[in-house]
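Novice: no FASTA, just this:
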């Protein structure tokens, strides 16, 4: 069977809308993932104790391990159906997909932030503390500005990953790129051509974003060498 892309001529609007939804889901998911991931990092590094137990640290660690140890597809379906069955909330597919992808991204972003902070020489924190700075002030003024340079490139890579993994939200009816390909397949009875076009859109988005992140990383390294 030969390829026939002419059948897609009148259906490209589905892909254009799918690209918009994919980018929206990815942007919001990474944004919320960074916020929640930062909170998880603070919880994991917390020294709050009840007896000999660090409940905040244990809770954050358990969450991260569970999220990283289960498939995103399962997490999306749990969020979508869980809100309905457990909370009696009939959630639309789009917000359910954003919540699920955000919760997943937060676990990975938390580890990115932790690694970025740990990469900064611990002697700098000790020196700041010896000068009379509080833990919070030392982290804000000394550690985090340096850690950010380690964190930002990795956050960019997480953004690229989320763009690809957002395709799993199509299983609950979110109209992103893969869902658009399925719709066009149903209309044209051609499966291979829509998948090729979907792959091209994903590649263009991730390749472009990857080049932008590489440029930003080079600029940051150049500023360090001055």
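Specialist: Right, received. Where do you want to start? On a predicted model such as this, the values are computed, not experimentally measured, just so you know.

Novice: hey, let's count contacts and neighbours off CA atoms from now on
Specialist: OK.

Novice: neighbours of residue 32, how many?
Specialist: Residues lying near residue 32 (other Cα atoms under 10 Å) number 19.

Novice: repeat that for residue 105.
Specialist: 29.

Novice: then residue 124?
Specialist: Number of residues near residue 124 (other Cα under 10 Å) recorded here: 14.

Novice: so it, which state does it fall into?
Specialist: Under DSSP: H, G, I helix; E, B strand; the rest coil, residue 124 falls in the helix class.

Novice: does it touch residue 142 like I think?
Specialist: Yes: counting by Cα atoms under 8 Å, residue 142 is a contact partner of residue 124 at 7.4 Å.

Novice: residues contacting residue 168?
Specialist: 72-73, 76 (Cα atoms under 8 Å, 6 or more residues apart in numbering).

Novice: hmm, 10 Å instead?
Specialist: If you count contacts by Cα atoms under 10 Å, 6 or more residues apart in numbering, residue 168 has them with 72-74, 76-77, 97, 101, 174, 176, 178-179.

Novice: hang on, it in a strand?
Specialist: No: going by three-state DSSP, the assignment for residue 168 is helix, not a strand.

Novice: ok, residue 173 touching residue 94?
Specialist: Yes: between residue 173 and residue 94 there is a contact under Cα atoms under 10 Å: 7.9 Å.

Novice: the more surrounded of the two?
Specialist: Neighbours were counted for residue 173 and for residue 94 using other Cα under 10 Å; residue 94 has more, 19 against 14.

Novice: which non-adjacent residue is nearest the more buried one?
Specialist: Distances taken as Cα to Cα, 6 or more residues apart in numbering put residue 174 closest to residue 94, at 5.4 Å, once the chain neighbours are dropped.

Novice: here comes the other one, which I'd like you to weigh against the first:
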């Protein structure tokens, strides 16, 4: 079958003959982006919490030195991975691990590892900012009732910080969906790598990458809508019941915030 001469005819031809290649590449892209973002969030939360751990004057010298040393190492990690391109990191880690340490990473493991630690560096700063954005009075109140630092972070600070940083988590996922294309430099067969193979078969670069651009847009747009819906679910309903067990000061009732559209109508 010969290649059609018109643009849309070539698009249809490519999809008919290489549709599975595009789907396989898109599936690999999403797998790396989603899992890498999840692992990166875990790394980011751990690093962010450690970075915001308060230092007490009552701590012994060994603990102070240990905490400062760990924070310094984590700060170096964050600055290095936020200050260098992921493509360079991929080349350095994949080839450097073999040259320096004799560790022969598989391409699959390397792809997840690189995206995870890169995302972790960005998420660490996001988590740190989210924790610091919470009113210090929340921490003081928790400590006043006898909570430890761990209990305060787990039950008071992190639930509030998580809602504040949800948009950035979604943003990191969308960035990772697009940035997985840089992993093609180490041979990861994701969407971009698959597209290059398809485009080279008939020299239809414009048509092939038009299809890829649409696929990337569908993936990112769908993820952004799902995450936006999740954020609204975390906000809860606009109306809620204020309840109290004190019958002498009963304040239970329906509270509804004014609708901005109603204000504009007035």
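Specialist: Sure thing, it's come through. If you're wondering where the values come from, they're calculated on a predicted model, not measured in any experiment.

Novice: which parts of stretch 89-101 of the first structure are buried?
Specialist: Buried residues in stretch 89-101 of the first structure, counted by 16 or more other Cα atoms under 10 Å: 93-94, 96-101.

Novice: among those, which are located in helices?
Specialist: 93-94, 96-101 (DSSP state H).

Novice: where exactly do the helices run in the second structure?
Specialist: So, for the second structure - with DSSP H - the helices run 7-51, 61-82, 86-101, 107-132, 136-144, 149-152, 158-179, 191-202, 205-235, 260-265.

Novice: could those helices go into JSON lines alongside distance to residue 254 of the second structure?
Specialist: Output for the helices of the second structure, formatted as JSON lines (distance: least, Cα to Cα, whole Å):
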{"stretch": "helix 7-51", "distance to residue 254 of the second structure": "36"}
{"stretch": "helix 61-82", "distance to residue 254 of the second structure": "46"}
{"stretch": "helix 86-101", "distance to residue 254 of the second structure": "50"}
{"stretch": "helix 107-132", "distance to residue 254 of the second structure": "30"}
{"stretch": "helix 136-144", "distance to residue 254 of the second structure": "26"}
{"stretch": "helix 149-152", "distance to residue 254 of the second structure": "30"}
{"stretch": "helix 158-179", "distance to residue 254 of the second structure": "23"}
{"stretch": "helix 191-202", "distance to residue 254 of the second structure": "51"}
{"stretch": "helix 205-235", "distance to residue 254 of the second structure": "17"}
{"stretch": "helix 260-265", "distance to residue 254 of the second structure": "19"}
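
Novice: most tightly surrounded among those helices?
Specialist: Ranked by mean neighbour count, those are led by helix 107-132 with a mean of 22 (mean count of other Cα atoms under 10 Å).

Novice: what is the nearest of the contacts of residue 168 of the first structure to residue 158 of the first structure?
Specialist: Nearest to residue 158 of the first structure among the contacts of residue 168 of the first structure is residue 101, at 11.5 Å by Cα to Cα.

Novice: for the closest one, which non-adjacent residue is spatially closest?
Specialist: Nearest residue to residue 101 of the first structure, sequence neighbours excluded (Cα to Cα, 6+ apart): residue 29, at 5.8 Å.

Novice: if we can go back for a sec, if we only consider the buried residues of stretch 89-101 of the first structure, which is nearest to residue 107 of the first structure?
Specialist: Nearest to residue 107 of the first structure among the buried residues of stretch 89-101 of the first structure, with distances taken as Cα to Cα, is residue 101, at 10.3 Å.

Novice: which one in the second structure is aligned with that closest one?
Specialist: Residue correspondence to the second structure (TM-score structural alignment): residue 101 of the first structure is matched to residue 115.

Novice: who are the contact partners of that match?
Specialist: For residue 115 of the second structure, the contacting residues are 32-37, 39-40, 86, 89-90, 176, 179-180, 183, by Cα under 10 Å, 6+ apart.

Novice: try 8 Å this time
Specialist: Applying Cα under 8 Å, 6+ apart, the residues contacting residue 115 of the second structure are 32-33, 36-37, 40, 86, 176, 180.

Novice: so what's the aligned partner of residue 208 of the second structure in the first structure closest to, chain neighbours aside?
Specialist: Applying TM-score structural alignment, one finds that residue 208 of the second structure aligns to residue 194 in the first structure. Here the nearest residue to residue 194 of the first structure in space, its sequence neighbours aside, is residue 181; by Cα to Cα, 6+ apart that works out to 5.1 Å.

Novice: where's that neighbour relative to residue 146 of the first structure, distance?
Specialist: 43 Å (Cα to Cα, to the nearest Å).

Novice: one more: residue 14 of the first structure?
Specialist: From residue 14 of the first structure to residue 146 of the first structure the distance is 43 Å (Cα to Cα).

Novice: swap in residue 48 of the first structure?
Specialist: For residue 48 of the first structure, the distance to residue 146 of the first structure - Cα to Cα - is 26 Å.

Novice: for the match of residue 208 of the second structure, what are its contacts?
Specialist: So residue 194 of the first structure contacts 8, 181-182, 184-185 (Cα under 8 Å, 6+ apart).

Novice: of those, just say which sits nearest to residue 202 of the first structure.
Specialist: residue 181 (12.0 Å).

Novice: what's the separation between the equivalent of the closest one over in the second structure and residue 20 of the second structure?
Specialist: Matched to the second structure by TM-score structural alignment, residue 181 of the first structure sits across from residue 195. Using Cα to Cα, one gets 11 Å for the distance from residue 195 of the second structure to residue 20 of the second structure.
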